[in-house]
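Visitor: Based on what follows, work out the 3D shape:
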Amino acid sequence: MNRAERDAAVRQIMERTPPHVPRELHADVVRRGSRMLRRRTIARRLLWLLLLAATVAFVVWAVIAQPWVEPPSETTPPLTDW
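Guide: Sure, this is the predicted structure:
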């Protein structure tokens, strides 16, 4: 059985038996689905906000600390009075 024949068989089975969902169950599923979608959207926004805050905190720290600048040497005294 090749792919086209399998697809045709699945379509035939799905068209033969119409899905029957009770009305109460449909309303409950729609309510839960919208709640899940809302929670997922809020979680995604909070994660983006957290990422933005971490990026801003890192940039502020990098500007203040300047980790790319080599610290001054403290092992030899400065040369004075030549």
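
Visitor: From now on I want contacts and neighbour counts done on CA atoms only, so please keep to that.
Guide: Will do.

Visitor: all helices of the chain, in order?
Guide: Using DSSP state H, the helices of the chain run over residues 3-16, 23-65.

Visitor: May I see those arranged in a markdown table, with distance to residue 73 and mean neighbour count as well?
Guide: Conversion of these to a markdown table gives the following (distance: least, C-alpha to C-alpha, whole Å; neighbours: other C-alpha atoms under 10 Å):
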| stretch | distance to residue 73 | mean neighbour count |
| --- | --- | --- |
| helix 3-16 | 73 | 10 |
| helix 23-65 | 17 | 12 |
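
Visitor: Residue 76: which of the ones you listed is closest?
Guide: Smallest distance to residue 76 across the helices of the chain (C-alpha to C-alpha): 23.7 Å, for helix 23-65.

Visitor: Which elements pack onto the closest one?
Guide: In terms of contacts (3 or more C-alpha pairs under 8 Å, 6 or more residues apart in numbering; DSSP states H and E), helix 23-65 is packed against no helix or strand at all.

Visitor: Could you also give me the structure for this next sequence, so I can compare it with the first?
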Amino acid sequence: MNRAQREARVRQLMEGSVSRVPPDLYAQAVRRGTRLLRRRTAGRRLLWLLLFAAAVAFTGWAVVVHPWAEPPSPTAPPLTGW
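Guide: Next up is the predicted model:
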């Protein structure tokens, strides 16, 4: 198919009858968009909640375990009876 044939075919398609759009298409799109927005917002809130819970759990663990403190040396015996 050469360029002239393609242009003729496109003109034929453009001059043809216009397909009808369903009358409730806008309402359906709004409902779907609202539903997607609610899902996205709920997902974002859930992720923030999980992040907050992880931060609280890590803080609680760090307060109990003290991972920043150096453990006592196991090579020297304790000094008793001086």
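
Visitor: Can you lay out the helices of structure 1 as CSV showing distance to residue 74 of structure 1?
Guide: Below are those laid out as CSV (distance: least, C-alpha to C-alpha, whole Å):
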stretch, distance to residue 74 of structure 1
helix 3-16, 75
helix 23-65, 18
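
Visitor: Compare these and give me the one nearest residue 82 of structure 1.
Guide: Closest of the helices of structure 1 to residue 82 of structure 1 is helix 23-65, at 34.6 Å (criterion: C-alpha to C-alpha).

Visitor: matching residues in structure 2 for the closest one?
Guide: With TM-score structural alignment applied, helix 23-65 of structure 1 matches the range 23-65 in structure 2.

Visitor: Please report the distance of the most centrally placed residue in structure 1 from residue 54 of structure 1.
Guide: Taking C-alpha atoms, centre = their mean as the criterion, residue 44 is the residue nearest the geometric centre of structure 1, at 5.7 Å. Residue 44 of structure 1 sits 15 Å away from residue 54 of structure 1, going by C-alpha to C-alpha, to the nearest Å.

Visitor: How about residue 16 of structure 1?
Guide: For residue 16 of structure 1, the distance to residue 54 of structure 1 equals 55 Å [C-alpha to C-alpha].

Visitor: And residue 45 of structure 1, by the same measure?
Guide: To residue 54 of structure 1, residue 45 of structure 1 is 14 Å away according to C-alpha to C-alpha.

Visitor: cool, and residue 60 of structure 1?
Guide: Distance of residue 60 of structure 1 to residue 54 of structure 1, computed by C-alpha to C-alpha: 10 Å.

Visitor: got it, and residue 3 of structure 1?
Guide: Separation of residue 3 of structure 1 from residue 54 of structure 1 (C-alpha to C-alpha): 49 Å.
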